[in-house]
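Peer 1: next comes the sequence, and after it the predicted model I'd like to discuss.
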Amino acid sequence: MRLVLLGPPGSGKGTQGARISARHGIPAISTGQLFDRQIAAGTDLGRRAERYVRAGELVPDEIVLDMVAERLDGSVDCAVGFLLDGFPRTYPQAEALDRMLAASCGPLDAVIDLDVDIDEVLDRIRRRAHTEDRVDDGDDTARRRLKVFAEETAPLRRYYRRSGLLRTVDGAGTPDEVAARIERVLADTAHPELHLPG
């Protein structure tokens, strides 16, 4: 199963990504983790990415795509599928990912979009900031991050909606409730013939 997981900061994406990974035996691949590993290992890709990360700038698509391609192509654990978390973030990245997958392991099966009300997201971020002492997660900062995320991903959602891959899942409720909704969507995706009329 080849999946992309979308969701704003505070949507529970990390929690649900870990659950999907464990339940389906596929690696959850985060671009943030890819950056950290490549930079720590001092690879050529890591050195190219590091200057942007250190400056607080977005890493260019070309470098991100090269990292994702290397992770997907060079790993035995990706042979049965994968879950991409945090990538793609933009329409051009999605197009480039589709081209890359078409030339290698095959197209995506679904894009899971966690839909959470902004007030619920802000409440979660407030609780996280309190429990984890995260100074970067104040209300103003969180609202800015959510605004940027919404602007960035609107074209991405349209792209995946047009391709028939987008599956919007209600992200409100307990982690167990959300996980159950995701599993129902994935079951429908894996066995659409079970839901055909007649």
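Peer 2: Looks like it arrived, so ask away. Numbering: from 1, shown residues only.

Peer 1: every contact and neighbour count from this point should use C-alpha atoms.
Peer 2: Will do.

Peer 1: look up how far Thr168 lies from Gln33.
Peer 2: Relative to Thr168, Gln33 is positioned 25 Å away (C-alpha to C-alpha, to the nearest Å).

Peer 1: comparing these two, which shows the higher neighbour count?
Peer 2: Shown here are Gln33 and Thr168; by other C-alpha atoms under 10 Å, Thr168 has more neighbours (18 against 10).

Peer 1: adding another structure so you can compare the two:
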Amino acid sequence: MGPPGAGKGTQAKILIEKFGIPQISTGDILRAAIKGGTSLGLEAKKFIDAGELVPDSVVIGIVEERIREADCEKGFLLDGFPRTTPQAEALDAMLQKMGRKIDHAVNLAVPDEEVIQRLLDRAVKEGRSDDTEPVIRNRIKNYNDQTKPLIDFYRNKGLLKEVNGLGELSAITERILGALNV
């Protein structure tokens, strides 16, 4: 977890390689399910084509299908999911039904002003004209309103690993590994 621009995707790629587990990105899963023509993929496509958010029930179903695949037997890293407390509760219920559970929830803590600067820098480097400061501030607001409550959700379950997301890439990775006791 962490705000947009905290480095979640970058760190996820390092961790999946280290642990030999798949990264489960809901965006990637949705695209694959739609491309594969699965029933949930076709349902998700209806919402996406209408410009609407895919309902939690569909996203949970697609995540469940992915977690049931053989490469997830040793574990998996969720990226971009859950984003809200209801999604986290639904994820817990789904995993419990499968006889599984979340082991750790890592939060990369990065101050808002640092996030803004990182995303503005990334926009320039990658030529992303849609990442303007007002858009970035709105993304941070949405994160603070919808996703930040997950910090308390996982803290209350004793699963939260709070990690300082500032500094060199390798130092952040080491802090994550230390928080996971590996």
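Peer 2: Perfect, I can see it now. Because the structure is predicted, anything quoted here is derived from the model rather than measured.

Peer 1: go ahead and flag the most central residue of the second structure.
Peer 2: The centroid of the second structure falls nearest to Gly80 when counting by C-alpha atoms, centre = their mean (2.1 Å).

Peer 1: that one pairs with which position in the first structure?
Peer 2: By TM-score structural alignment, Gly80 of the second structure lines up with Gly86 in the first structure.

Peer 1: got a list of what that match touches?
Peer 2: Leu5, Leu6, Ser30, Thr31, Gly32 (C-alpha atoms under 8 Å, 6 or more residues apart in numbering).

Peer 1: among those, which ones are in strands?
Peer 2: Leu5, Leu6, Ser30 (DSSP state E).

Peer 1: and the residue nearest to the centre of the second structure, how close does it get to Lys97 of the second structure?
Peer 2: 22 Å.

Peer 1: hang on, the earlier thing: so which of the ones in strands among the contacts of Gly86 of the first structure would you say is closest to Lys147 of the first structure?
Peer 2: Leu6 (14.9 Å; C-alpha to C-alpha).

Peer 1: isn't that closest one up against Asp113?
Peer 2: Yes. Look at Leu6 of the first structure against Asp113 with C-alpha atoms under 8 Å: they come within range, at 4.6 Å.

Peer 1: so those two - more neighbours on which side?
Peer 2: Legend: neighbour count by other C-alpha under 10 Å for Leu6 of the first structure and Asp113, higher for Leu6 (26 against 21).

Peer 1: so where is stretch 39-48 of the first structure in the second structure?
Peer 2: Under TM-score structural alignment, the match for stretch 39-48 of the first structure is residues 34-43.

Peer 1: quick one: the matching stretch to chain centroid distance?
Peer 2: Distance, stretch centre to chain centre, for stretch 34-43 of the second structure: 21 Å (C-alpha atoms, centre = their mean, to the nearest Å).

Peer 1: tell me the secondary structure for Leu3 of the first structure?
Peer 2: Per DSSP: H, G, I helix; E, B strand; the rest coil, the local secondary structure of Leu3 of the first structure is strand.

Peer 1: list the buried ones in stretch 54-74 of the first structure?
Peer 2: Going by neighbour count (16 or more other C-alpha atoms under 10 Å), the buried part of stretch 54-74 of the first structure is Val59, Val64, Leu65, Met67, Val68, Leu72.

Peer 1: tell me which residue of the second structure matches up with the fifth one.
Peer 2: For Val68 of the first structure, the aligned position in the second structure is Val63, judged by TM-score structural alignment.
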